[in-house]
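[1] no sequence on this one, just coordinates:
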């Protein structure tokens, strides 16, 4: 046997030994193996991810859940199907952050601040809470009172009731009207200190309809008083 034949025979024997060794390590096919997974096969694409036997489970969208939650707060505040409920829902569509209970809490605080600032002639506080038109009216009354040397002394007893009566969105402006019934002690004195109006000891009931507004395009979350009306 020549040297070339010996080399050929050597490699042939080596190949057979390597094959037998791999066969013992990897095992043999039995016919029961699962077919190889093909992630982009037509069958798997038809099923879709997260599905079983072609049945796709659709999860609720986050934005739908948030919208339902916002409208639930409206339905818990005003009876569904009423004009007030419909108008508050319209406000929420333009201003997703609007919450009627939170707004009403803020309106109660603003009411007390405005009433007391008006009595004290505090123009700085009024400027931050009133629209330009309402501020001009309040300042005119304060200036007239000051020109006569009159002084108003008020004690805010508390708010008996506060409720939203109307809501609307007009020209990108939210408008919320609130009826507020409060108890107040107020007395006006002339420059000589004589009582000319009110009673320094008697608690009076005040019934107001105030309208607050806010531009839905503004990043400023604060509302301003744009209209006032007193009810008998």
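    Alright, I've got the coordinates. Remember, it's a predicted structure, so these values are computed and weren't measured experimentally.
[2] only C-alpha atoms for contact and neighbour calcs from this point on.
    OK.
[3] centre-most residue in the chain?
    Nearest to the geometric centre of the chain sits residue 97, at 2.0 Å (C-alpha atoms, centre = their mean).
[4] name the element residue 156 belongs to?
    Using DSSP states H and E, residue 156 falls within strand 151-170.
[5] confirm that the residue nearest to the centre of the chain sits in a strand.
    No. The secondary structure assignment for residue 97 gives coil rather than a strand, going by DSSP: H, G, I helix; E, B strand; the rest coil.
[6] what is the neighbour count of residue 65?
    Neighbouring residues of residue 65 were enumerated by other C-alpha atoms under 10 Å; the total is 10.
[7] let me know the helix or strand that it is in.
    Applying DSSP H and E as the criterion places residue 65 in helix 62-75.
[8] the structure to be compared is supplied as follows:
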């Protein structure tokens, strides 16, 4: 082998090694990567628990409907003349694309995702669905739980009821408060795998008062959980 052939072979081997190193560090894009799922976005589908390939929930599209139909929908949710009815009407005037029923569907999915993500300590999912203040509280609780060596095992049974409690627009921000009644099996285990809280077999009723918010001025259609309260 001549000197020139040896040099050519050397650079060829070096180029292959560099390519392999870069691919291992940066990964490969296949063109099928998916953004994080968001329950309030109409542009995505959300995979639920169970078979990841078989269970897919397609969210309704956000679209503006005629004014009369919007008011009929509001009146079906809240009695005309009530504070809630007026609040929903005011919110729709500020955001014509808002549909109460579509919002409830997204809120139910968000609720299950948040409850299960908290139990699993899934900070990534929580960060995309919570305001900074609420996330900080959830994160602190997860960190304390991890420090004690505790693990929560939960099974989400379902949501029995979801009701609007309040709807307002304040400083260009839409705020909606819901009462959510769900069924959950949940137990907390210590380092020795002994139950220290909850029940691993009994289905318990959970009543939460959650408030979601969205900036009307933003092009982002997504809502975030900004306040939580449990009803005993």
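    Thanks, I have the structure now. Worth saying up front: this structure is predicted, and the values here are computed from it rather than measured.
[9] quick one on the thing from earlier: buried stuff in the strand holding residue 156 of the first structure?
    151-152, 154-155, 159, 162-164, 166-169 (16 or more other C-alpha atoms under 10 Å).
[10] same question for stretch 65-76 of the second structure.
    Residues of stretch 65-76 of the second structure classed as buried under the neighbour-count rule (16+ other C-alpha under 10 Å) are 70-71, 74-75.
[11] and the gap between the closest residue to residue 228 of the second structure other than its chain neighbours and residue 181 of the second structure?
    Here the nearest residue to residue 228 of the second structure in space, its sequence neighbours aside, is residue 210; by C-alpha to C-alpha, 6 or more residues apart in numbering that works out to 4.6 Å. Plainly put, residue 210 of the second structure is 11 Å away from residue 181 of the second structure if you go by C-alpha to C-alpha, to the nearest Å.
[12] one step back: can you confirm the residue nearest to residue 228 of the second structure is in a strand?
    Yes. Assessed by three-state DSSP, residue 210 of the second structure belongs to a strand.
[13] could you count how many residues lie near it?
    For residue 210 of the second structure, the neighbour count with other C-alpha under 10 Å is 19.
[14] and it, how close does it get to residue 230 of the second structure?
    Relative to residue 230 of the second structure, and taking C-alpha to C-alpha, residue 210 of the second structure is found at 8 Å.
[15] same question for residue 103 of the second structure.
    Shown here: residue 103 of the second structure relative to residue 230 of the second structure, a distance of 21 Å by C-alpha to C-alpha.
[16] who has more neighbours, those two?
    Using other C-alpha under 10 Å, the more surrounded residue of residue 103 of the second structure and residue 230 is residue 103, with 18 against 11.
[17] now the counterpart of the more buried one in the first structure: which helix or strand?
    In the first structure, the residue paired with residue 103 of the second structure according to TM-score structural alignment is residue 103. Assessed by DSSP H and E, residue 103 of the first structure sits inside helix 100-120.
[18] this completes my enquiry, with thanks.
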